[in-house]
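Trainee: Below are the sequence and a predicted model for it; my questions follow.
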Amino acid sequence: MSRKYPNVAKAEKYARDVVAGKIIACKWIKLACKRHLDEKKLSRSKDFPYRFDPERAERVAKFIQLLPHTKGKWARERLPITLEPWQLFSICIPFGWIIKKTKTRRFRRLLVFVPRKNGKSVIAAGIGLYMFVADNEFGAEVYSGATTEKQAWEVFRPAKQMVDRTPALKARFGIESNASNMNVPSDGSRFEPVIGKPGDGSSPSCALVDEYHEHKDSDLYDTMETGMGARDQPMMVVITTAGANIGGPCYTLVRDAQKMLDGALDMPDMWAMIYTKDEEDEWSSELALRKANPNYDISVSGEFLRARCRDAMQSAHKQNTFRTKHVNEFVGAKSAWMNMSKWQMAPERKSLEELQGRPCYIGLDLATKIDIVAKVMVFPPTLDDPNYHVHCKFYIPEARLMEEGEVNSERYQEYDHLGLLTVTAGEVIDFSAIEDDLKDDLGTHNVQEVAYDPWQAAQLAQNMENEGAVMVEIRHTVQNMSEPMKETEALVLSQRLAHGDDPVMTWMMSNVVATLDKKDNIYPNKERAESKIDGPVALIMALARAIVHDQSNGLDDFASNPIMVGI
């Protein structure tokens, strides 16, 4: 193997060293390496549908390493690219896996999630050029897609420079390099940057999506992917760092990839390399930096990272930037309140059926009739269960789903498709739908109180009081919101808030910014109008009432006693 396929040998040695603990790596890289090694053994079975062809992987590695560097000292010295073992494994090995029956490529989606300064542009440009001229795809169409012209050129520019600086490559494949595109006249292949969607009639054989975290929606990704239908073995390539938008498509893609590596999702056509720190690692530690940056002291110096880390430890703003760009963590809003890593470590939530008979407190955020509003049910601890269980319901007028110019319309449509929204007819929320649900709640659950902000809700409150509900007014003031907001955070940090990982609530929670006053009071706020926080506000209101009652009867202290936890 090492003589005939030296690059594959280096890549697989990297995988074995990672699994053996000889190379520092996070959980996700260990799982990706183990997956390859395990599936190579499985491929000997007739029942396993895939096999690994080292020749195909070696071919990609050799091609990319014939290309020149385009930046820095290596470019000045006119040196060809040398792929590091982690790069050989991340980008060449997936090209070697094929479907036994069709002999076409197995992996159609390739995700390399890696911090800045780790050679992302070189990797993407190399893959793009291979798919452009060396993949044996007649009439190949390769697009470097982005939301801005500047970003689209971040991959296309180095690819074009590689071609322009390699006359032998031009001659071998008959490449014409123009100002804004490259093409091969003999078969019509082309490589070009695209801002937004590709044009009608496009049939991408390869789509390169750089810095996917900057995309507000999955529009470009989806359009590229659906356009690949006519190709036998297309490749969707996403090479990106983390970002600040935990509700965006990049975060969703990374989360899906993590679930795939963990075995929770069956995604046999996805190859994912996720370089970041582990949950238990301190973000400012040397260990975290080495796990997240595979090119540590190669293309990104350890001293540079340590210097930026020192700066980040002195500034909350710089900390978020450092953690996204160099530790590769999604940190939610730029001044996010909630620790979203802890949020995702919530205990298992009981179903509504299991919670019947248990005291229940409801929070209603009805601040607007023209956008999404929230109803949140909170079930406090009992003697045999120390956790608060949360169930949410979100309402939206039908007009908002399809409204032109609505930033969140695609997100709302996806949530609706998943059955996470209650859509009411017309231009505004039909409050009668909320009243009907509250009546059902009163009949089904042991509802103690319904907390509401009187803005927009006076008539609803009166109607529900006539139905026997105990309606408690909570105005959205700092005085009313600060303590329950702090309690909400404490419950999350102590892993006692079972929220069911509701995608709508998770997105909204990531949008919450904590406004702090001189007396250390906090108040839930948001950075932008489109950053909805209705769910968290309703949750804080419901918890405000639940915690008051729990503290008055001593249940909260009893349930949180370490002796009782787990009994």
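Mentor: Arrived safely.
Trainee: can we go C-alpha only for contacts and neighbour counts from here?
Mentor: Noted.
Trainee: burial count for Glu286?
Mentor: Other residues near Glu286 come to 14 when the count uses other Cα atoms under 10 Å.
Trainee: should've said Asn553
Mentor: 11.
Trainee: how about the helices in the stretch 51-200 of the chain?
Mentor: Using DSSP state H, counting those that start in this stretch, the helices assigned to the stretch 51-200 of the chain run over residues 54-64, 72-76, 85-87, 93-96, 120-129, 149-164, 167-173.
Trainee: show me the residues around Phe173 that make contact.
Mentor: Phe173 sits next to 133, 184 when contact means Cα atoms under 8 Å, 6 or more residues apart in numbering.
Trainee: please redo it, this time with the cut-off set to 7 Å
Mentor: Taking Cα atoms under 7 Å, 6 or more residues apart in numbering, we find Phe173 in contact with Val133.
Trainee: do Leu88 as well
Mentor: Contacts for Leu88 (Cα under 7 Å, 6+ apart) come out as 7, 11, 61.
Trainee: Leaving out the residues flanking it, which one is nearest to the second one?
Mentor: So that's Ala11. Leaving aside its sequence neighbours, Ala11 sits nearest to Phe89 (Cα to Cα, 6 or more residues apart in numbering; 4.5 Å).
Trainee: ok, now how distant is that neighbour from Arg105?
Mentor: 16 Å (Cα to Cα, to the nearest Å).
Trainee: And for Ala433?
Mentor: Taking Cα to Cα, one finds Ala433 at 50 Å from Arg105.
Trainee: How about Ser510?
Mentor: 37 Å.
Trainee: Could you check which of the two has the larger neighbour count?
Mentor: Ser510 (29 against 23).
Trainee: ok so that one is a helix residue?
Mentor: Yes. Ser510 forms part of a helix when assessed by DSSP: H, G, I helix; E, B strand; the rest coil.
Trainee: Hmm, Ile246 and it touching each other?
Mentor: Yes. Between Ser510 and Ile246 there is a contact at 6.3 Å, judged by Cα atoms under 7 Å.
Trainee: Out of the helices of the stretch 51-200 of the chain, which is closest to Val237?
Mentor: Checking the helices of the stretch 51-200 of the chain against Val237 by Cα to Cα gives helix 120-129 as the closest, at 7.8 Å.
Trainee: another one to put next to it:
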Amino acid sequence: MPFSNYIYEYYDGITTGKIVVGKWVRLIYEYIVSGLQNGLFLFNAKKANKAIRFIENFCHHCEGRTDLLKLELWQKAAVSLIFGIVDEDNVRIFREVFIVIGRKNGKTLFASAVIAYMAYLDGEYGAKIYCLAPKLEQANIVYDNFFQMIKKEPELSELAKKRRSDIYIEESNTAIKPLAFNAKKSDGFNPHLVVNDEVASWRGDGGLKQYEVMKSALGARRQPLILSISTAGYENDGIFDELMARSTAFLKGGSKERRLLPLLYMIDDVEKWNDLEELKKANPNMGVSVSPEFFKE
């Protein structure tokens, strides 16, 4: 039986046991599916599929190979959640997306593809997109990845111009820029998209303040997004812990968050760190971009 969307297809795989996920991923999909069934929000297949099609037809790998990205089911479901879950005015529900995932599962590539879609096709004129990190060289990782990605696609690269401090797309007056922490200077921002890479390494207070500044600046946009992607980290009282605490409270039903989308690909049982089945929970790309042999070693 064909599914009406990738969210249902992925959820079916989870519930039938074909797909191994941890408890937090199971909980977010239970929440979404029941929300769709109870009319808490709607699914716009056109919006979701437009983003998926763009990524698969225009976004290239940029390390070790240059072919087009082929999204796995878990990634198609994630893109469908981010871009396809809307309210009755057809405005996207989720403003904050928090993805925690094991190494080598293509998180930088995924972030770059989201940047490309929101820069080229999201329909926001004058969009400002920031790649944010404590230091500029860290912020440059996703930013450069995005630039390499669009360079491989003539249709995208001819519209983009690399300037000294940003990449500019004249057609939609959009600028994509890497940014190091400076909460004092961030007040004038009006971001359409902020990508925070590897937030587990953002220590203490600086990251919290910077995140809050960016979050409060989203208000002027119609469908803004903060995307934070990280491998699981150690507690350091920073933004990673804050997002983790908010996400797990929400998933346990203990908060009324409406704008937060946590996709926490983590193992449930730390004692089983050497069990391949358990490791699948943190590595949805096992067998695709990461081989089981890599873990055995």
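Mentor: Cool, got the structure. Just so it is clear, the model here is predicted, and its values are computed rather than measured.
Trainee: Double-check Ile85 of structure 2 against Ala45; I have them as touching.
Mentor: No. Using Cα under 7 Å, Ile85 of structure 2 is not in contact with Ala45; the gap is 8.7 Å.
Trainee: what about the residue positioned nearest the centre of structure 2, which helix or strand?
Mentor: Centroid-nearest residue in structure 2: Leu227, 4.9 Å away (criterion: Cα atoms, centre = their mean). Using DSSP states H and E, Leu227 of structure 2 maps to strand 225-230.
Trainee: Would you mind giving the residues in structure 1 matched to that strand?
Mentor: Using TM-score structural alignment, strand 225-230 of structure 2 corresponds to residues 235-240 of structure 1.
Trainee: mean shift between that stretch and structure 2?
Mentor: Its matched residues in structure 2 lie on average 0.6 Å from stretch 235-240 of structure 1 after superposition (mean Cα distance after the TM-score superposition for structure 1).
Trainee: re earlier: aligned counterpart of the residue nearest to Ala11 of structure 1 in structure 2, please.
Mentor: Aligned partner of Phe89 of structure 1 by TM-score structural alignment: Ala77.
Trainee: ok, now how distant is its match from Asp268 of structure 2?
Mentor: Distance, Ala77 of structure 2 to Asp268 of structure 2, by Cα to Cα: 21 Å.
Trainee: Of the two, which one has the most company?
Mentor: Using other Cα under 10 Å, the more surrounded residue of Ala77 of structure 2 and Asp268 is Ala77, with 22 against 16.
Trainee: What residues does the more buried one make contact with?
Mentor: By Cα under 7 Å, 6+ apart, Ala77 of structure 2 lies in contact with 6-7, 10.
Trainee: What distance do you get for it to Ser201 of structure 2?
Mentor: Taken as Cα to Cα, the span from Ala77 of structure 2 to Ser201 of structure 2 is 27 Å.
Trainee: Likewise for Val20 of structure 2?
Mentor: Applying Cα to Cα, the value for Val20 of structure 2 to Ser201 of structure 2 is 27 Å.
Trainee: next one: Val213 of structure 2
Mentor: Taking Cα to Cα, one finds Val213 of structure 2 at 19 Å from Ser201 of structure 2.
Trainee: now do Leu261 of structure 2
Mentor: Using Cα to Cα, Leu261 of structure 2 is found at 21 Å from Ser201 of structure 2.
Trainee: same check, this time on Val288 of structure 2
Mentor: 26 Å.
Trainee: Who has more neighbours out of those two?
Mentor: Between Val288 of structure 2 and Ser201, counted using other Cα under 10 Å, the more crowded position is Ser201 (20 against 12).
Trainee: residue in structure 1 matching the more buried one?
Mentor: Matched to structure 1 by TM-score structural alignment, Ser201 of structure 2 sits across from Glu214.
Trainee: ok so, going back, buried among the contacts of Leu88 of structure 1? Make that a ChimeraX selection.
Mentor: Buried residues within those, by 16 or more other Cα atoms under 10 Å, are selected in ChimeraX with:
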select :7,11,61
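Trainee: Please point out which of the contacts of Leu88 of structure 1 structure 2 shares.
Mentor: Comparing the contacts of Leu88 of structure 1 with structure 2 on both residues aligned by TM-score structural alignment, their matches' Cα atoms under 7 Å, the contacts found in both are Ala61.
Trainee: Pick the one among the contacts of Leu88 of structure 1 closest to Pro536 of structure 1.
Mentor: When those are ranked by distance to Pro536 of structure 1 (Cα to Cα), Ala11 comes first, at 45.6 Å.
Trainee: Quick check, the closest one in contact with Glu84.
Mentor: No. With contact defined as Cα under 7 Å, Ala11 of structure 1 does not count as touching Glu84 (8.6 Å).
Trainee: residues near Asn38 of structure 2, how many?
Mentor: So Asn38 of structure 2, with other Cα under 10 Å, has 10 neighbours.
Trainee: For the contacts of Leu88 of structure 1, could you give me JSON lines that also reports distance to Ile540 of structure 1?
Mentor: Formatted as JSON lines, the contacts of Leu88 of structure 1 follow (distance: Cα to Cα, whole Å):
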{"residue": "Asn7", "distance to Ile540 of structure 1": "55"}
{"residue": "Ala11", "distance to Ile540 of structure 1": "50"}
{"residue": "Ala61", "distance to Ile540 of structure 1": "54"}
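Trainee: mind listing the strands for the stretch 451-567 of structure 1?
Mentor: 471-473, 497-498, 513-516, 522-525 (DSSP state E, counting those that start in this stretch).
Trainee: closest one to Ser202 of structure 1 among these?
Mentor: strand 513-516 (41.7 Å).
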